[in-house]
Structures are given as structure tokens and as C-alpha cells.
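>>> quick one, fold the following:
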Amino acid sequence: MSIKAEKLLREAKHIIEKINKSHSNALINFDEHLVMNRLENLEIPKETNIAGEFIVIKDVFDMKGLLTSNGTLYGENQLFPEKSAFIIEQLEELGAVILAKSNMYEYSLGVTSENETYGNVINPLNQYITAGGSSSGSAVSVAEGIVSYAIGTDTSGSTRIPASCNGVVGFKLGYNPLYLEGMTTISKELDHIGVFTQTVQDCQRLFNSLNHLKEKPNSENKPTIGVPNAFFNEGNDETINNMMSFAYHVLQAIGYEIVEIDTSFLMSFDPLKVSRTIGTKDISRTAYDREKKGLYPSERIVSINKQGASISNDDYNDALDKKRYITQKFNKLFSDVDVILTPVMPIVTPFVNQAYINRRHKEEDISDVMVQYTNIFNLTGHPAMSIPSGYYARKISQGIQLIVNNNNEYILFDVANSYEHYIEE
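I've put the predicted structure just below:
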């Protein structure tokens, strides 16, 4: 065994001690003997940025020989895949060590951290506050310091929301259907993979490794930050407005120009309805395949299947047309600005089991409110990142969202790194 492999074995034992002491329910399908066996036979590839790093994977990704449960144990014929998902194969080729599967909201169908099978995922910063979802276990495994890297998914905010809830970095990569191979999908129109890290620099390191990129030098010209004039400021609570004022101050102090951009086109229809129409129809189609395999869906899946059947093809195609329209409008905005800044959520991180919130003189579903500002960029497919703002409420540094045009991730990392360094000084 090489010296590096021996060092990794010692690190693994230390991590396993952390897991055994944790009460967060962040990890499931963890096999200590499997990890140790993998390390003993590990061949360290040519040095990469993430060679020897331990990574947690959301339990929607297939890993050869390990149960894919999707956060539930419904069904008689559980899946033990013969082939790993594309993202897992890629990570292992880069020398990363998959440590465990992470807990999640069942079948990725919610943005809170409840799970009836494995137990709710507990927010390590404040046990009374939701850890967010659906990639809750991945976010918490990073927030607790069990690992430095974790992989999740994001269909309407399932990476950015738990990142914001747990005070970590959450990056929804730009749309890439390759990453959906070997993954239990909700909607191939909306699904993205997501990355959780403790720092922006770590996030960039993983992204560059996945894309075989070398770090680009910072541009001599400071990127321009666009702030929406509509939709993203409708119904924000006072704390979120104060957080955004704080973020503007930080960005201006760094030297970025902040300009207003016109997003009033979003007020003419409901982006969440567009997203739900597409996603519900898509998942109702995949639910049929799951039933054929003997994976009997829960009542929630059955309910969504019925909802999907009630959506006409005309309504579905109309939603796809609106998706393309929204994407075109944001692409045009990116010809005027480099980065768009919004809150991750219009509200402070909610309490555990909070189902509704009184907002704008009416009672609203908490999940609908939580995804209000994130689901749009699943429609457009643009890279979007949640980073801690440095403005605290309920013991948590609430998240701001940074969005860039496709293939401009280096600008996103430039701004996010600068922001992170400024608030840490």
C-alpha cells in the first residue's frame, strides 16, 4: 500500500468517528467495510485537484453494488445497480473516494428535510430550523465538516436552498444531460446536478476538475452585477431586504458596478406554475416505469402521478414554450450584465415542520415560497450559486444567489470568491 493510501485510510477512520458521533441523519447506505476495502485497493491516478478527497453522494445516483433507495424503502425489488452513474465514474476517475450516500427528501419531491424512512435531517447550526432539501443530507455532511465535498441534485432549488439553510456553498451547474445518466430523475427538462462545499475555492476546484479546466486569471475589467427591478423583490421579508442591502454594500466596496435590470416580464405569468407543469408531467411518466420494476411508489408519488395525468399535452407544450421564452429573456439580459444577484429565498430559513407562512396578506405554502427565486434558473439552465451572505438570522448566514450565462462560470467564481474573502476579513 502506498504512503498516500495509508494516509487516506487514517483519514477515513477519523471521518468514520465523526459519522458515528453525528446525530444529523445526514448519511444513509454507509458501509464502513466497503469504504475501507476501496481504499486498500485504491490506485491513485495522476495528481488532480480532488485526488484522495472523500465525497458524499445524494442517494439518487447509482453506485455499483450499493443500494439506490431515493430516500425511501418502498417496494420489494430495491435497486443494487450493476453500473455507476456518470458523475460517480467521473469522480472516481479523478481519484475521489465516494464515502456514502446522503439522506434526502423522498424521491427529491420536496425542499425541506423531512424523511419518514431514515429520519429527518437535522440542521447542525440550529436544530429548530429546516436543513432544506431535497439534497439535505449532502448539505449537512459538508456543514458538519464530515466531508469537504458533496454532490446533490437541483430541480427547483434542491442544492441552493439547503446550502442557504446550512450556511455552505451550493452550486447548481449549468444544464448538462450527461450528468443525468445513472440518476433517478424528476424531469430531464429541469434536473441539474449540484455541488456542496464549505468554500467557494473548494467549489471551483471540484468544478475545474470535472471539466478538466485550469483556473482562468481574473479579468482586468470588473464584472457588472445586475439587480432585478421586479419579481425578485416582491414580498421579501424585512430581514431578506436588509441582507440584500448588506450584499450591495459588500459588492460595491469590492469595486463592482451594480446596475438595475428589467425583469418585469416575469410578472406576466407564474414561473413556478410553468416549472410545476413540466416537472409534474415528467415525473408521472417515470413513475409508471418504477411501478413496472416493482418499486411501489409512496402515496406522494401516486398523488403526483394522478396530477400529471390531468395535465394535457397542450398545457405541457405551452409550459415548454414559456420555458424557452424565459430563457431567451435572461440570455438577453446577460448581454448587458455579467452576473445577476438575487436572494436565494424571499424569507428567512423556515422552522422545522413549518407548512405555511403568512405573506402578502395571505397564507402561502412554505415550499412554494422557498423555491420562488431558484426554480426560474432550472427553467433557463443557467449556472447558479448560493453563497453565505455574511448577514445572519436564526444563527445562519442567509444565502444570496449569483447567476451567470452559460460557459461564464469563471466570472461566477471570481465574484463569489471576492465576496467570500471580503466578509471573512
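>>> contacts, neighbours, all on C-alpha from now
Fine.
>>> helix or strand: which one has Ile301?
helix 299-309 (DSSP states H and E).
>>> quick one: the helices in the stretch 51-200 of the chain?
Per DSSP state H, counting those that start in this stretch, the stretch 51-200 of the chain carries helices over the ranges 86-93, 136-143, 160-166, 200-210.
>>> between those, which one is nearest to Lys188?
Nearest of the helices of the stretch 51-200 of the chain to Lys188, taken as CA to CA: helix 86-93 at 15.0 Å.
>>> and for comparison, fold this next one:
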Amino acid sequence: MPADVDLDHLTLTRAAARLADRSLRALDLLDACLSRLHATSSALNAFITVTEEEARQAATAADAACDAGRSQGPLHGIPMALKDLIDQQGVPTTAGSRVRDDEPPAAQDAVVAARLRAAGAVLIGKTNLHEFAFGSTNQDSAFGPVHHPSDQTRLSGGSSGGSAVAVATGMALASLGTDTGGSVRIPAAACGLVGLKPAYGEVPLDGVVPLSTSLDHVGPLCRTSEDAWIVHAVIAGLPADQAAPPAPRPPSSLRARVLRGYFMDLMEDEVRAHFESAVRQLAACGARISDATIAHAEDIVATYAAITLPEAAAWHAPYLAEHADRYTPAVRQRLEAGQQVLAVEYLRARAGREVLRREVMEALEGCDVLLLPTLPCVAPLVGQETVRLGEQDISARAAMLRLTQLFDLTGHPAVTVPCGTTRAGLPVGLQIVGRQTRDLMGWAGGVEREVMGVTG
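The predicted model follows:
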């Protein structure tokens, strides 16, 4: 590894600047990332497939282009990873399952993968995930669970757990995940990263294995909000005049509402303390902060289940008919439950989703963003079935979805940024929700600077 490549702190933005001024070469950066991957991935189980030869060819080509003055932009020469739901040409898309063992390698890139390649990104492999993205912990994968980078007795969070661990440990400088109930934001928060779920429909899903077609999103996991915007701009296909990162907006001009009630009722004490501390810091900077509630918040879980379960079961029907025994038991059980959801229940949930969307829009009236924790708990232990929140024991899966799934239902853009660590060294995430992705990321940049001191 080159002595001047500090993968514990290097951001995509800083690496891009060094690649551009040629103080760092793409092949040397790739070598550093691959060295970290080979040293740590077996213990953390972050990757399913590593495309080392292809990545070296891409990095060599990136260096040649940069030497000739033909940089393709800020992702040129940047090592990136794809969640293994996203097609990469010539590579199997396993979806973390043995169900697809008989499937041939992908014939072409997913649209988002093709856009990354066109921007000069170096794709290093496919990351591990909760099977078919149907879980929030990363416990259930045919390839084994993904372990937390700070404590290997714990899980990464999911379902994009491998994507989070790859970036948190410096195996890649950015990654893509999918988010249907929180699967970008959950592992990002659990691993101390920025994770962006853009507004629904902003990023194409062609070539991505679906979970719930009306709720699926693709988004980046990175170390900073600026990095996340750069990746988002590429995968969303934004024109050049809209692709530059938004300037961080000062918290002194922020109008925010904290979602209370349901969203704060069940929470570990240290998570609550870090979140409230972040809110106080923003208020001390001049942010105008008030409280809000969502009237039908208690309906979120049932509404979400009545949409995701049957949509997932419909897509999986051929696989369930032929290879039901290849699923992990918990995921198979959820899919079979989806087959029992009545059409009237599904249609009622779709109507309930519109009610929730209106209530989130009402909460945003007269303010810039909504604030709430990303997770009510820290990353659970491997094999842990329940977590204690207040006086209740609830399933780890439900706990980790509790605060994120609303915004997949409503389609609002949402991002998690780090806001501290517990005494045990486990990260806590602050979730910020807005109307438009670009405006949201400007506010996220300002919050990030004030709460965590991030400057680039």
C-alpha cells in the first residue's frame, strides 16, 4: 500500500483531487483498497465477488486517460463496490441467495453501473447483503452474515451491509446499495457513514433485482455528504449544470422539525442522548427547531408490510415454485406470507400510503427538513433476535426498520449522517428528510459540519 494513502480517513472528494493533480495514481489507490479488502474481508464477509482483474484494467485505463488530460470527472479512477442486487456485466448477481445459483452472469450492466463506468469509476466487486434485500440486519445471507467493522460480534445492519462495511473499512471509497425500507440508511448509520435514499423515481432501477417495485430506491453509501452527492449525481444522470455538489447550508438559517411521538417513544438511551445533543447543537447555531408528529404513524408497519410482502411474493413466484428450499428460512417465510395478502388489503395499504405521504408533506410545511434518529438502537449482535427498547422487547428486524420505512412509503428523500458514538464505540445516525434531494444534501452538508466537524 502506498504510504500516503490513508484509507481510514480518505474521502472520495479528496481522492478525486489527488487523482486529478496526479499526486495519486488510480492503480496505486486500487492496490491500497484491494490490500485492505484481502486483509479484512474474510473476517467481515463484506464481498461475495471481487472483480480484481477487471478493476486493474479499469484503473490502468483511468491512469492513461488522466495522463493524457482526459479525466471523466470526480469518479474517474475511484474504487467503488456494488450491492449484489445490481447487475455488473459478466458477473453473477446472486442477491445473497442460492436461489439464483443456476442464473448466468449478467449480460449487461444495470443502468446505474453503466453510468458509474461511463464516469470512470473502478468497480471492484459485488457486496454481501441480506438475502434478496428482504431484511434489515444482514443476518440472513446464503454467504453468511456481514460483521460490523468496529465489533465483529455484531451485525453491519442491512440489507446493504456489505456496501457499508466496504466503505467504512476503506475497501472502497463509495458503494451503491438499495433502499426499500431503509436498507441504505440502516447500515450506513450502524457503520458511521452517510447514506442517501433519493426521492422515489430519481434513479433508474433497470438491472436491479427488485424487492418491492413501488418502494425500491438505489442510493450511495459514502463517508461525507459531498461524496454521496457526487455519486448520486452520476447514477441519477444529472446534466453537468446540475451535478456540482450543493454548498453546505449554514444551520443558522435552518428551519427544522423534530418528529416526536412514535419516532421517539422506543429508543435506547444512548441513541436518544446523541440525537438530542445534535438537535441542541443545531439550535445553539441559530437553527429554528420545533416539534411535529405524524397522525397515522402507528399504521406505518402494517401499511409497509401489506405493500412489500405481496409485491415481493409476486416477483418471486417462479423461484418459490421451483426452488423454495434454497431460500433462507426467514426470507422464505416472509415471501410465503406475502402470498396470503388479499387484494383488498394491498389496495387499502396503497391508500394508506397516500395518507402518510400527505402527513409528511404537512409536517414539512413552513420548514426545510425533518429530523429524527436513523435507528432506535445500535447494531445488534450476530444471532440476536430481539432488542430492548424502553420497556419492550421487539424483533431486531422491526427495530431497525422502525424509523426509516416511512420515507420509502412516501418517497421523500432522506439521508443519514453520523452524530456520535456510544461508550462502546458504536455509531449513531441522524436522519434528515426533505422535499428535494439537492436541497436536502445542502442542509445535510451544513449539519454534518456543525455536528461532526466534517470539512470535506
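>>> TM value for the aligned chains?
The TM-score (TM-score structural alignment, normalised by the length of structure 1) is 0.91; 420 aligned residues with a CA RMSD of 2.5 Å.
>>> dump the helices of the stretch 51-200 of structure 1 into a markdown table; add mean neighbour count and distance to Leu99 of structure 1 as well.
Converted to a markdown table, the helices of the stretch 51-200 of structure 1 look like this (neighbours: other CA atoms under 10 Å; distance: least, CA to CA, whole Å):
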| stretch | mean neighbour count | distance to Leu99 of structure 1 |
| --- | --- | --- |
| helix 86-93 | 18 | 11 |
| helix 136-143 | 32 | 11 |
| helix 160-166 | 33 | 20 |
| helix 200-210 | 20 | 16 |
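>>> can you lay out those as TSV showing distance to Ile16 of structure 1?
Formatted as TSV, those follow (distance: least, CA to CA, whole Å):
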stretch	distance to Ile16 of structure 1
helix 86-93	20
helix 136-143	12
helix 160-166	21
helix 200-210	22
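>>> give me the neighbour count for the corresponding residue of structure 1 for Ala313 of structure 2.
In structure 1, Ala313 of structure 2 lines up with Ser284, judged by TM-score structural alignment. Number of residues near Ser284 of structure 1 (other CA atoms under 10 Å) recorded here: 22.
>>> Ser284 of structure 1 sits in which helix or strand?
Going by DSSP H and E, Ser284 of structure 1 is in helix 271-292.
>>> what comes into contact with that helix?
When contacts are defined by CA atoms under 8 Å, 6 or more residues apart in numbering, helix 271-292 of structure 1 is touched by residues 156, 185-190, 296-297, 301, 304-309, 311, 315-316, 319-320, 322-323, 368, 371-372, 375-376, 379.
>>> ok, so what distance separates the residue nearest the centre of structure 2 from Ser156 of structure 2?
Centroid-nearest residue in structure 2: Val184, 1.7 Å away (criterion: CA atoms, centre = their mean). For Val184 of structure 2, the distance to Ser156 of structure 2 equals 11 Å [CA to CA, to the nearest Å].
>>> can you pull the contacts of the equivalent of Gly442 of structure 2 over in structure 1?
Using TM-score structural alignment as the criterion, Gly442 of structure 2 maps onto Asp414 of structure 1. Remark: with contacts taken as CA under 8 Å, 6+ apart, Asp414 of structure 1 is in contact with Asn218.
>>> Tyr356 of structure 1 reaches Asp365, doesn't it?
Yes: the pair Tyr356 of structure 1 / Asp365 is scored as a contact, 4.6 Å apart, by CA atoms under 8 Å.
>>> before we move on, the earlier item: distance-wise, check the match of Ala313 of structure 2 relative to Ile186 of structure 1.
In terms of CA to CA, Ser284 of structure 1 sits 9 Å off from Ile186 of structure 1.
>>> again with Thr263 of structure 1
Distance, Thr263 of structure 1 to Ile186 of structure 1, using CA to CA: 28 Å.
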